[in-house]
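S.K.: Please work out how this folds:
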Amino acid sequence: MSMNPRIEAVTQRIRERSVATRAAYLALVDGARTRGPNRSHLSCGNLAHVSAACGAADKAALMGSARPNIGIVTAYNDMLSAHEPFETYPALIRETARSVGATAQVAGGVPAMCDGVTQGRVGMELSLFSRDVIAQATGIALSHDAFDAALCLGVCDKIVPGLLIGALAFGHLPVVFAPAGPMPSGLPNKEKAAVRERYAAGQATREELLAAESASYHAPGTCTFYGTANSNQILLEAMGLQLPGTSFVNPGTPLRDAFTRAATMRAAAITALGDDYRPIGRLVDERALVNAIVALLATGGSTNHTIHFVAVARAAGLLVTWEDFDELAACVPLLARIYPNGDADVNRFHAAGGTAFVFRELLDAGLLHDVETIVPGGLRAYARDARLNAGGIGYVDAAPASADDAILRPASAPFEATGGLRLLQGNLGRALVKVSAVKPQHRRVEAPAVVVDDPGRLRELHKQGGLPRDFVAVVRYQGPRANGMPEMHSLMPLLGMLQNQGRQVALVTDGRLSGASGKVPSAIHVTPEADLGGGIALVRDGDIVLVDCEGGVLEARVDAATWSARRPAPNGSPAGLDIGRALFALSRANVGPADEGALSISCGPPRPPTPVGERRTETEYDLGRVAAYAPFEAKDA
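M.R.: You can find the predicted model right below:
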């Protein structure tokens, strides 16, 4: 099947607008490749530090041979269910590495916070910036120049994008991602959501709510809804950075351990020391990024990736825009219904055919590029199902039909003809809306604005009976510069309950929305944000606001003269308790806009200096400055 012309056109535009920045990035990647093991260029004192804590066999291998050394970057902690299984991975990885003539060391750890814990709490204001901290921590882990490949252990929301950005700064290294898998299914997500809405209406007790939540989140592994964490896994497979079929295998199973062993073997096999060198900086090109976006749209994945993957692209010297997401959405069919876009969780999606089915359908329809990946066979290798056998993992062709067409459908008979995302524009700014979970009758809301600067104020107004029957909740001063861009998921039970009552409601915010949120139309990531004087700071209580998900309109119905005479309203909810906010003051001061990835760090190659007397425009992209990663020659050996 030839490539869909629209997919090809978007890919070509990304390629053309990124010519200079991509060339600069690849020059860094190619310049950092060395002859022999990377550690062989270390001084004797450097190398002694690297191997000091190793056992005799590993120390001998590190000191004297051309065996590859794998750096493990782990997001392990035992407070988060998704990352708790990683506790045992390093021992298994080291054992497997030795079996194939390699060594492996934990190079470093990265923080892993959970939006599920910080929802509605002050800690959520640090959440988005944790991605950039993770990228920097990954860079620190890999900075020792002692590794020939890396294994990244991470699953959840900001962790995988942060690991990707950090790994791309060391783009000459092959990098393999190894996930932990989802927990077994618990209380169905639809039942959990119903208890949440009853609690918001005062019809369920806190004890009932806690029992429902605990029955849903109940074991090691990723949460089973299709939020940002599980979207990460499908996107990594679509880019060819995880082993085929590895995303949704439960922790603690023989197949899960077999995948971890196989990931280790693959990392050892694709270093510059062999004849199958596959550096991550070469694999992550414009085609791989388009594949990730297509897979996100086809499965109704998390809106958070409209920020994260703009940032990931820039780390690889590529310029991706929200217009690219919007245009791809217009030609990518929706193939999956996974909660919050349906009733099924990711375990049922996996049983219905999972990623192998999705990739086979998208490839056959000409909607995915068949790119080089970490395994032989290109992306076609990802259109096969994994099976455990005596030799490890084997693969068979994906099932010809979905095992449950209420969850998974072929490209010839999708749930919807277009993907679940739209770009909205108007005098309120630019925003994105996820339409795949919004029923058609709720996709256009025109109603008076209820403007708040603190999401908690909306709940107070509801308790006081102060909300109109139909309204658009405008929650502003939640952007990355003002407030770290927290998620507004804590509002969804209230807004969902009001929608269930037959009321027309919508959300407009310069904050984010959880990947677990769905049925309420929500224009999110509004940019320019209120703190920069964007249109969202001009809207007033009672203004009629139109949120048209299918027409692509986000507009306050205010005459132009009145609108232009207005000045931004001040932030009516200044920061209260610190709880770590001060540590991230520089991040808030330096963060870029949402549609440029909300980056608070420099990433990508250095750009040419601006000529004297010239000024960069506000929209001109600054790729930042990253020193060329060149090895040190031995000084005192």
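S.K.: CA atoms for contacts and neighbours, from now on please.
M.R.: OK.
S.K.: Skip the chain neighbours and tell me the closest residue to residue 29.
M.R.: Distances taken as C-alpha to C-alpha, 6 or more residues apart in numbering put residue 172 closest to residue 29, at 4.7 Å, once the chain neighbours are dropped.
S.K.: One more, so I can put them side by side:
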Amino acid sequence: MPLDPAIDAVTARIIERSAETRSLYLDRMRKAVSDGPTRAHLSCGNQAHAYAGAGQDQSGLATTRAPNIGIITAYNDMLSAHQPFEGFPAQIKQAARTRGGTAQVAGGVPAMCDGVTQGQPGMELSLFSRDVIALAAGVGLSHNCFDSAMYLGVCDKIVPGLIIAAATFGHIPAVFVPAGPMTSGLPNDEKSKVRQKFATGEIGREELMKAEMASYHGPGTCTFYGTANTNQMLMEFMGLHLPGASFVNPNTPLRDALTVAATERALEITALGNDFRPAGEVLDEKAFVNGMVGLMATGGSTNLVLHLPAMARAAGVLLEPADFADISAAVPLMARVYPNGLADVNHFHAAGGLGYMIGELLDAGLLHDDTVTIAGDGLSRYRQEPRLEGSRVVWTDGAGKSLNDKILRPASDPFGKTGGLAELTGNLGTGIMKVSA
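M.R.: Below is the predicted model:
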């Protein structure tokens, strides 16, 4: 299918607008790549410091040219979305070791939750945390010991901060590894009724908290389609997740197998192999356009209008509000997920999820297929969905249709003819409205 003229026009003007900054960025990345794997330039003393705590991996790090993965983790155990990451580094290290490579935790980054801090003074730190995360990740990667990086993060400011770091260190590959959403709990409409009863004094605080905890009840991302889950969608549309990885629940065999598969891919796409895919080449103008298309088609978070330009700028790509508005006008709204409907992301995933949506948008000419992704050349790979075959992941064709048209609809018969956002301009300034809500 030929590319839609509106998507083509927006892409062309982003490329033109970004010509100088993108060229300077790519020159910088190519210079870093041409220097070869950075570990080779460390002195013997530098390397000894870097490998002293590596245990059984010491010898491999010191004496072989096998790839070494740097892990940047947003783990903490007071936020449900990041708690599952506790065991990921050990799992990644073992998977790398089994396949002749190594992995080290390069550093940790803070992860805060707006759901905890809203209405509290801590919320004033929320946006600033994005740039702290980018800096913290950069500090970890600045040791220059790594042939690729795996980023463990989910929520609102964490993924944007990690993307800024991945772009800054764009001469090495970046694989983003999700933790997945918690299983579905008390539906939002039922929780709302309990809150109303509490507000009118019909029930007490104990019953209120029982309902709240039945809604947010276990490890994983909150199941509504807010900024955290919009981030996960973006990573898939932009080719930084493995296909179908975004919305697989934590602590399941498939989730574990996907983490192992992500490790394998991080080893395969380094400059030491034959399939080098540095992050700077993945994060190009077309990838950001694909991300904006996904944002509109899913009715995603308005916060990404704030974050995507910052993420893109780190890769030399310049986005403007009009780009979002024009893409929104060309892209149909294909999903109804809370707060735009009653379904949660688990229901969306079960209905066909991102694989179905990407396939539909590709067939409608609304996505760039000719992008570099960590999974392979072209976004078509992301039509597929992961399945377990024994303990390993295989990718198969999805159902090819929506399994619940109250949640997910084809591009030819959408919930709305235009996407999730609209730009507002007037004598007070410029703003964004979430029309999908």
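S.K.: Please work out the TM-score for the two chains.
M.R.: Once superposed, the chains reach a TM-score of 0.98 (TM-score structural alignment, normalised by the length of the second structure), with 436 aligned residues with a C-alpha RMSD of 1.2 Å.
S.K.: Please report how far the residue nearest to residue 29 of the first structure lies from residue 457 of the first structure.
M.R.: Counting by C-alpha to C-alpha, to the nearest Å, the separation of residue 172 of the first structure from residue 457 of the first structure is 49 Å.
S.K.: out of those two, which sits in the more crowded spot?
M.R.: Neighbour count, other C-alpha atoms under 10 Å: between residue 172 of the first structure and residue 457, residue 172 has more, with 27 against 14.
S.K.: who's in contact with the residue nearest to residue 29 of the first structure?
M.R.: Residues near residue 172 of the first structure by C-alpha atoms under 8 Å, 6 or more residues apart in numbering: 29, 30, 32, 33, 279, 280, 281.
S.K.: Can you say which of the residues you listed are buried?
M.R.: Neighbour-count burial within the contacts of residue 172 of the first structure applies to 29, 32, 33, 279, 280, 281; the criterion is 16 or more other C-alpha atoms under 10 Å.
S.K.: List the contacts of the first one.
M.R.: Think residue 29 of the first structure. Neighbouring residues of residue 29 of the first structure by C-alpha under 8 Å, 6+ apart: 170, 171, 172, 281.
S.K.: The last one sits in which helix or strand?
M.R.: Residue 281 of the first structure is part of helix 280-283 when elements are defined by DSSP states H and E.
S.K.: Ok, the second one next?
M.R.: Taking DSSP H and E as the definition, one finds residue 171 of the first structure inside no helix or strand.
S.K.: now it: how far from residue 309 of the first structure?
M.R.: For residue 171 of the first structure, the distance to residue 309 of the first structure - C-alpha to C-alpha - is 16 Å.
S.K.: Those two: who's more crowded?
M.R.: A direct count of neighbours by other C-alpha under 10 Å for residue 171 of the first structure and residue 309 places residue 171 higher, at 28 against 22.
S.K.: contacting residues around the more buried one?
M.R.: Contacts of residue 171 of the first structure by C-alpha under 8 Å, 6+ apart are 29, 279, 280, 281, 282.
S.K.: Could you let me know which of these ends up closest to residue 404 of the first structure?
M.R.: Nearest to residue 404 of the first structure out of the contacts of residue 171 of the first structure is residue 280 (C-alpha to C-alpha; 35.5 Å).
S.K.: Just to check, the closest one is in contact with residue 166?
M.R.: No - look at residue 280 of the first structure against residue 166 with C-alpha atoms under 8 Å: they stay out of range, at 11.2 Å.
S.K.: that's a strand at residue 425 of the second structure, yeah?
M.R.: Yes - in this structure, residue 425 of the second structure lies within a strand as judged by DSSP: H, G, I helix; E, B strand; the rest coil.
S.K.: how many neighbours does the residue nearest to it when sequence neighbours are not counted have?
M.R.: Closest residue to residue 425 of the second structure apart from its sequence neighbours, by C-alpha to C-alpha, 6+ apart: residue 431 at 6.4 Å. If you count neighbours by other C-alpha under 10 Å, residue 431 of the second structure ends up with 11.
S.K.: Wait, a strand at residue 431 of the second structure?
M.R.: Yes - secondary structure of residue 431 of the second structure (three-state DSSP): part of a strand.
S.K.: residue contacts, it?
M.R.: So residue 431 of the second structure contacts 423, 424, 425 (C-alpha under 8 Å, 6+ apart).
S.K.: Widest-spaced pair of the contacts of residue 171 of the first structure?
M.R.: Farthest pair in these (C-alpha to C-alpha) is 29 and 280. Separation: 9.2 Å.
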